[in-house]
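**Student:** Mind folding the following:
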Amino acid sequence: MAHQLHATCIAACDQCAVACHHCSTACLQEQDVKMMARCIALDMDCAAICQLASAAMARGSEHVHAICALCADICDACADECGKHTMDHCLACAEACRRCAQECRRMAQSPQATSTRSTSEHGH
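**Tutor:** Predicted coordinates:
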């Protein structure tokens, strides 16, 4: 099943989404919220694409290569931005984003990603 085949990448996406949600919320509590605007926006984008990628892999979507490639790019952007800040939540988020980007790139290039479509589709 697709979710078992891609368990490592799904876990990285799920962990990244949680880290991004936490980071965006913590950034809103910072003294200079305006300075954190790009970080917050990227956290939100990254969490959303990570959740989409996780779900796409779990169901064996035919678009998983494209979704994971985009997820990796957005994770890289988020990691770069979060890495500019010294707060613990930003640094933890940057690390989760880097790990997710690496797993998503591996997933996007995997030849198995296209062969994971559920056979139940053909039974409808």
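**Student:** can we go C-alpha only for contacts and neighbour counts from here?
**Tutor:** Noted.
**Student:** tally of neighbours for the nearest residue to Ala108 once chain neighbours are set aside?
**Tutor:** Among residues not flanking Ala108 along the chain, His65 sits closest, at 4.3 Å (CA to CA, 6 or more residues apart in numbering). Neighbourhood size, His65 [other CA atoms under 10 Å]: 23.
**Student:** for His85, helix, strand, or coil?
**Tutor:** coil (DSSP: H, G, I helix; E, B strand; the rest coil).
**Student:** ok, back up a step: can you give me the buried ones in the host helix or strand of the residue nearest to Ala108?
**Tutor:** Under the criterion of DSSP states H and E, His65 resides in helix 64-82. Residues of helix 64-82 classed as buried by neighbour count (16 or more other CA atoms under 10 Å): 64-65, 67-82.
**Student:** again with stretch 6-16
**Tutor:** Neighbour-count burial for stretch 6-16 [16+ other CA under 10 Å]: His6, Cys9, Ile10, Ala12, Cys13, Asp14, Gln15, Cys16.
**Student:** what sits up against the helix or strand containing the third one?
**Tutor:** Read it as Ile10. Under the criterion of DSSP H and E, Ile10 resides in helix 7-27. Helix 7-27 has contacts (CA atoms under 8 Å, 6 or more residues apart in numbering) with 3, 33, 36, 39-41, 43-44, 46-48, 50-51, 53-55, 57-58, 89-90, 92-93, 96-97, 99-100, 103-104, 107.
**Student:** this one as well, want them side by side:
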Amino acid sequence: MALSELDVGDEADQCIDNCFEAVQAAEYCADQCADEGEEMAKCIRLCRDVADIASTHARFMARNSNYSEELAEVCAGACEECAEECSRHDADHCQTCAEVLSECAESCRNMMA
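**Tutor:** Next comes the predicted model:
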């Protein structure tokens, strides 16, 4: 069975995809920032938080959990904070991460509506 065949709805399906993209972008950004020195510590911490929260949120949505709405709010907030931090850095991986996380935050906010 393909993910597209799950009965979670189009909006939730898109949010699940965005969350998994956020996980990938955040993990990659954190890994790349680790080589750039101590000044990137905040970026690394926020990226790691986003990766964990977005992964959890996607899994909860996939199983139609009653806690998805609360996690959507947490995920959106974490993505927004991390995107803001990443956008302050010139590195391509940070800029890409900021873009992906902004999309994920918007998708999570739409899930709350």
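**Student:** circling back to that earlier point, CSV please, covering the buried residues of stretch 6-16 of structure 1 and showing distance to Cys27 of structure 1.
**Tutor:** As requested, those are arranged in CSV below (distance: CA to CA, whole Å):
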residue, distance to Cys27 of structure 1
His6, 31
Cys9, 26
Ile10, 25
Ala12, 22
Cys13, 21
Asp14, 20
Gln15, 18
Cys16, 16
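**Student:** Let me know the closest of those residues to Gln29 of structure 1.
**Tutor:** Relative to Gln29 of structure 1, the closest of the buried residues of stretch 6-16 of structure 1 is Cys16; by CA to CA it sits at 20.1 Å.
**Student:** which one in structure 2 is aligned with that closest one?
**Tutor:** Using TM-score structural alignment, the partner of Cys16 of structure 1 in structure 2 is Ala22.
**Student:** Give me the distance between its match and Asp35 of structure 2.
**Tutor:** 20 Å (CA to CA, to the nearest Å).
**Student:** just Asn66 of structure 2 next, same as before
**Tutor:** Distance from Asn66 of structure 2 to Asp35 of structure 2, by CA to CA: 40 Å.
**Student:** ditto for Glu81 of structure 2
**Tutor:** 22 Å.
**Student:** How about Asn110 of structure 2?
**Tutor:** 35 Å.
**Student:** Under the alignment, what does Val8 of structure 2 map to in structure 1?
**Tutor:** If you follow Val8 of structure 2 across to structure 1 using TM-score structural alignment, you land on Ala2.
**Student:** swap that for Ala105 of structure 2, sorry
**Tutor:** Alignment note (TM-score structural alignment): Ala105 of structure 2 maps to Ala101 of structure 1.
**Student:** That match is in contact with Ala77, isn't it?
**Tutor:** No. Here Ala101 of structure 1 does not reach Ala77: they are 9.8 Å apart, not a contact under CA atoms under 8 Å.
**Student:** Nearest residue to the middle of structure 1?
**Tutor:** The C-alpha lying nearest the average C-alpha coordinate of structure 1 belongs to Cys50 (CA atoms, centre = their mean; 2.9 Å).
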